[in-house]
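[1] got a predicted model here, sequence first, then my questions.
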Amino acid sequence: MTAMNDKALPAWDLSDLYDGIEDEKIAADLEKYRAFCVEFAGRYKGRLSELDGAGIAAALKAYEQNSEIGSRVGGFAYLNMVTQMKNQAAVAFYQNISEKLTDYSKPLIFLSLEINQLPAEKIEDWLKNPEAAFYKPWLERVRRFKPYELSEAVEEVLLEKSMTSSSAWVRLYEETSSKLQYTVDGKTYNDAEVSKLLLDKNAETRRKAGAEINRVAEENADLFTFIYNMVIKDKAIEDEKRGFKLPMSSRNMSENVSDQMVETLAETVRANYKNIAHRFYRLKAKWLGVDKISYWDRNAPLPFADDTEYDWAETVSVVLDAYKSFSPELYEIAKDFFDNAWIDVPPRDGKRSGAFCAPVSAGAHPYLLLNFAGKRNDVLTLAHELGHGCHHQTRVKNGELNEYSRMTTEEVASVFGEMITFQSMVAKLPDGPEKLALIASKVSDMINTAIRQIAFHFFESRAHAERKDGELSKERLCEIWQEEMAASLGEAVEVGEDSRFIWSQVGHFFFLPFYVYAYSFADCLVNSLYQVSREGKVENFPAKYLEMLSKTAITDYGELLAPFGLNPNDPEFWNEGLSLISGYIDELERLDAKLQF
């Protein structure tokens, strides 16, 4: 393995969407989108009850085609911005496009409202037509929200004000976060770069980096506290008007999961804090030679871990080989992302931190954003985001309307992609320090996903609940944060003053409230699926897995998982997924005893 070469890292090419923000096709597509919205409302508003199955099918097909135009323009504006968030022209372009799409779409508000005023018999009659039946998943999703819809006039006001309320606060948070700078030992870092220091082998470097991240968070705490209070209040106002019982209920409705299922997941994970996270961090403290590890040492490399760096070509090879070993069909889907300029790999100043997969529309390929630093974790990050991309590609035939991001299933392919890549890496190693370090790193990641995200969920739930009594101070938010972190991490981790403001670094709290449990949901689901795969009791597992991925947005959980003998309504389903993590910790304890660390 060789050191990373930044110059060899590829960037994405958005020209298959538009040739830059000055492309004349953008204005033409916006006008086409605007004109359609007006014409569609003029033709169908107040007349849906008169349509037969063929009529509604034709209407929805035209509506879908127009939605793809809007997704294309909006997607381009966002992707163009996220790699250059210090470029004011790019940021302004994105905001301008977002405002226009919101404004132009107002005439279409009637559609779902009017559909929900129709009797069930009318919908059933429509669905007798094969072309209309294609849109059954979308129609069912629209009808699911019927009890929570408001009048057309109110819905229009909420849509218009979203640009100056929730969306505006999120924009302020993201723009501010992207400009934050950190100084360690006289050198300035952006978010992605300073995060890399937390993986340094030198404990003092990690301590300085963590303290600096917390210092910058504290420096911006007044602003972020105000933004978070506004985000929570804005959501609470709309939730109350719509009649949602709990702050998480609207998210759960979108996921098509019950509040009770999420509560069962959260409580089951919390009951496993001691057996998983607490047990693991006691081992890690031993390996690091301390009684307690600091908050910033949770992901620290072990002293006996190799310090190998992966270049981009090696990383791609590891991931694609793992995908191919699991399923040649999955490999062929994945390979397209590297044969085309669909991935933006290198970290750069002003680029959004982290990693994501961004679909543009249901019928077009997605793009992957990374901040590749050449570490082993970056290999698994690629496997994760590539899983998202492949998942999208299995669903292109479902159509723009039927497809939507049900976050509990959106994370399934990504986490499974990580799992098969990890297993391929660990299978090549004999018992020894390198194997122990690799498994420990994976367990650390799984705890961050399955355990820590539920601790985030409890933080979020408490913040939203307490906000009902008035604005929360930054001190109170820090208290809630420290309490939830301490409970989840255990007595072997020091949750002190140098990490108390880190809640403000969790972007999902701001731009996707109550998203975080989806990571744990998906992790437990994938762990259960992987257990089934490993047992070999399901014939043609890879083919059935890909078939499942193709239906995640259009099929309920019971039907999706039935071919694998799994029932997500059974509380033991979650324990089964968590048992895989516990089993890895058992293996770590075995290796620890054998190697006598």
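    Right, received. Where do you want to start?

[2] make it CA atoms for all contacts and neighbour counts henceforth
    Fine.

[3] strands along the chain, start to end?
    182-184, 187-189, 293-294, 343-344, 356-358, 367-369, 493-494 (DSSP state E).

[4] hmm, who's touching the fourth one?
    It stands for strand 343-344. 10, 11, 12, 337, 367, 368, 369, 370 (C-alpha atoms under 8 Å, 6 or more residues apart in numbering).

[5] could you do the fifth one as well?
    Contacts with strand 356-358, where a contact means C-alpha under 8 Å, 6+ apart, come from 366, 367, 368, 369, 370, 385, 386, 388, 389.

[6] count of residues packed around residue 15?
    For residue 15, the count of nearby residues is 11 (other C-alpha atoms under 10 Å).

[7] okay, now residue 151: neighbour count?
    Residue 151, neighbours per other C-alpha under 10 Å, totals 10.

[8] need the contact list for it.
    Taking C-alpha under 8 Å, 6+ apart, one finds residue 113 in contact with residue 151.

[9] rerun that using 7 Å as the cut-off
    If you count contacts by C-alpha atoms under 7 Å, 6 or more residues apart in numbering, residue 151 has none.

[10] can you tell me how far it is from residue 166?
    20 Å (C-alpha to C-alpha, to the nearest Å).

[11] next up, a structure to set beside the first:
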Amino acid sequence: MEGRWNLDDLYTSFDSPEFKDDMAKLDQKVKEINSWAKDKLKKDSNPQKILEEYIAQYTSIYSLAVKLMNFGNLSLSTDAKNQKAANAIEKLQMKMTELTSATVTFKQWLGSLDNLDEILDSTEKLKEHKFYFQELDLQNKHTLSKEKEEVIAKMKNTGSSAWSKLQNNLTSTLTVEIEEDGEKKKYPLPVVRNMAFSKDQDFRKKAYKAELKSYEKIEESSAAALNAIKGEVITVSKMRGFKSPLEETLIQSRMDQETLDAMLQAIEESLPIFHKYYKKKGELLGHKKGVPFYDMFAPVGSVETTFSYKEAQEFILEQFDTFSSKLAEFAKHAFDNNWLDIEPREGKRGGAFCSNLHPIKQSRILSNFTGSLSDVGTLAHELGHGYHGQCLYQESMLNASYPMPLAETASIFCETIVSNAVLKEASDKEAIGILEGSISQSGQVIADIYSRYYFESKLFEKRKESSLSVDELKEIMLEAQRKAYGDGLDHDYLHPYMWVCKPHYYSAGRSFYNFPYSFGLLFSLGIYAQYLEEGEAFVEKYDKLLSVTGKNTIADVAAMVGIDVRSVDFWRSSLNIIAKDIDKFLELVE
């Protein structure tokens, strides 16, 4: 039916012969590659042949794992009680840890080659995968013995992964008590956090206070989880020879410190303009000391435009076509072939995401569409992710994995196409609401992400010495918010528990799950500015850029369109686009 996706091109069910056969095949292929790594790497002296065999074997395993895992995750995302999906995911996670032996053995063998670059230039197939193998060689420098890596992989299941699951369970089952009409009512935490967007200021304040009060029930458990996860990261990162968890994250992100420093410098310089916006928003809502946290997301202005799903499709296709027919054709194909699940319903997860399915050269997009203008922007955003995947399907699967900072490039670009079109047609009254919503979102990605980066930096620094108490964690968070928001926020009403409700802090595999968002927004804005300058001539460059994001460093990808991400001026120019929007908003509300 329209509004729900079709997963049949993956599998028809968890009981289907195809799904069961592929689970069995994955088992067999994992055993085969472990046996191959154990025997072949010792006996065969032809490195060229070994490298090409590895490509074939690992691509085959990766393809199967992506299909199986995505079928499980996609099924669970629309039906939280799907026990078969949950069981399949857990089995797959265990199966993938069994790959550790082969991958570690292979990396160590790769690191033993003295003439790797020469070998990689010897055949077309190896040239195609040169960056992939060079990255594996770099990883080998931070890889421990096979035995230690196997222990770490298995221990994570009862260590950081278990703590992460606990924290997810704590926040997803936490109920918040709010008094309404003289009666106390209980709500899930996500519902209460969404009350920040209510039109009723008294209700927003009441929800904020109730939310903070509710965290007292889980603060000690959350602190234990956070300390355990960050402690594990520090220990393992040090064992692997990284200078810090940040260095490890930058290497994983194919990004250098110079780029991060340039971006952070520009962000720090831009914070006063965001403070100006927040102070004005506070004034509009009747506050004299900046905006209190409970009013940060309060609606300002009036946006009454609504869309049916069909109208949203037509509008998106029309706007995408102004950029390129290829982008519009991709979106139409996605709509026509039920690649989207947009209907809100019980058991379906909130928010939105896109899963690119390289083995079947398709995508699946989840959103919770209610017809608002924001929902249309969300659809455009997720279709941008899908288009990024489409541009990568011509590449080998091993060359299709891009780093987090580049993950938002196409999505924000597509959202910008649509939001700019909406703004052009809006009345002054609606323009205020549209602009304010956009600036508020940018404020989260710039000012709030800056506070999260600062908090996590301090957390790692202090966790090296000892575990942190709840009071210490709260104080660091308040310090981070004061630093990021300045006098834009009322310091009597901050959010000391932001470390509890943000799941990003509770991933051992993704430390500093914050600055990539800032990078994504600002890089996309810079790319969009280039498009406005060059027009149609830019379209081919854009598609090419997306197609190589899986086999280049971030600096090299950016250089393809003439951008120097190590230059503070580039980041300033992107932030200036947001500054102009803030100036326009301030002008409209005067």
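    Happy to help now that I have it. Computed from a predicted model, the values in this text were never measured in an experiment.

[12] quick check: TM-score for this pair?
    Overlay of the two chains. TM-score (TM-score structural alignment, normalised by the length of structure 2): 0.92; 581 aligned residues with a C-alpha RMSD of 2.4 Å.

[13] now mean neighbour count too, for the strands of structure 1, in JSON lines please.
    JSON lines is the format used below for the strands of structure 1 (neighbours: other C-alpha atoms under 10 Å):
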{"stretch": "strand 182-184", "mean neighbour count": "17"}
{"stretch": "strand 187-189", "mean neighbour count": "12"}
{"stretch": "strand 293-294", "mean neighbour count": "20"}
{"stretch": "strand 343-344", "mean neighbour count": "20"}
{"stretch": "strand 356-358", "mean neighbour count": "19"}
{"stretch": "strand 367-369", "mean neighbour count": "24"}
{"stretch": "strand 493-494", "mean neighbour count": "22"}
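
[14] what lines up with residue 116 of structure 1 in structure 2?
    Residue 116 of structure 1 maps onto residue 111 of structure 2 when the alignment is built from TM-score structural alignment.

[15] I should have written residue 153 of structure 1 there, sorry.
    Aligned partner of residue 153 of structure 1 by TM-score structural alignment: residue 147.

[16] also residue 469 of structure 1?
    So, by TM-score structural alignment, residue 469 of structure 1 is matched to residue 465.

[17] from the contacts of strand 356-358 of structure 1, pick the one nearest residue 573 of structure 1.
    residue 388 (23.3 Å; C-alpha to C-alpha).

[18] I'd say the closest one and residue 416 touch.
    No - at 9.8 Å, residue 388 of structure 1 does not count as touching residue 416 under the criterion of C-alpha atoms under 7 Å.

[19] wait, what's in contact with the spatially most central residue of structure 2?
    Nearest residue to the geometric centre of structure 2 (C-alpha atoms, centre = their mean): residue 404, 6.5 Å. Shown in contact with residue 404 of structure 2 (C-alpha under 7 Å, 6+ apart): 253, 516.

[20] now do the same for it: its match in structure 1.
    Per TM-score structural alignment, residue 404 of structure 2 is aligned with residue 407.

[21] could you check how far the closest residue to residue 156 of structure 1 other than its chain neighbours is from residue 38 of structure 1?
    Take residue 156 of structure 1 and drop its neighbours on the chain: the residue closest to it by C-alpha to C-alpha, 6 or more residues apart in numbering is residue 106, 6.4 Å away. For residue 106 of structure 1, the distance to residue 38 of structure 1 (C-alpha to C-alpha) stands at 9 Å.

[22] quick check: residue 481 of structure 2 vs residue 88 of structure 2, distance?
    From residue 481 of structure 2 to residue 88 of structure 2 the distance is 41 Å (C-alpha to C-alpha).

[23] who's more crowded, these two?
    With neighbours defined as other C-alpha under 10 Å, residue 481 of structure 2 and residue 88 compare such that residue 481 has more, 25 against 17.
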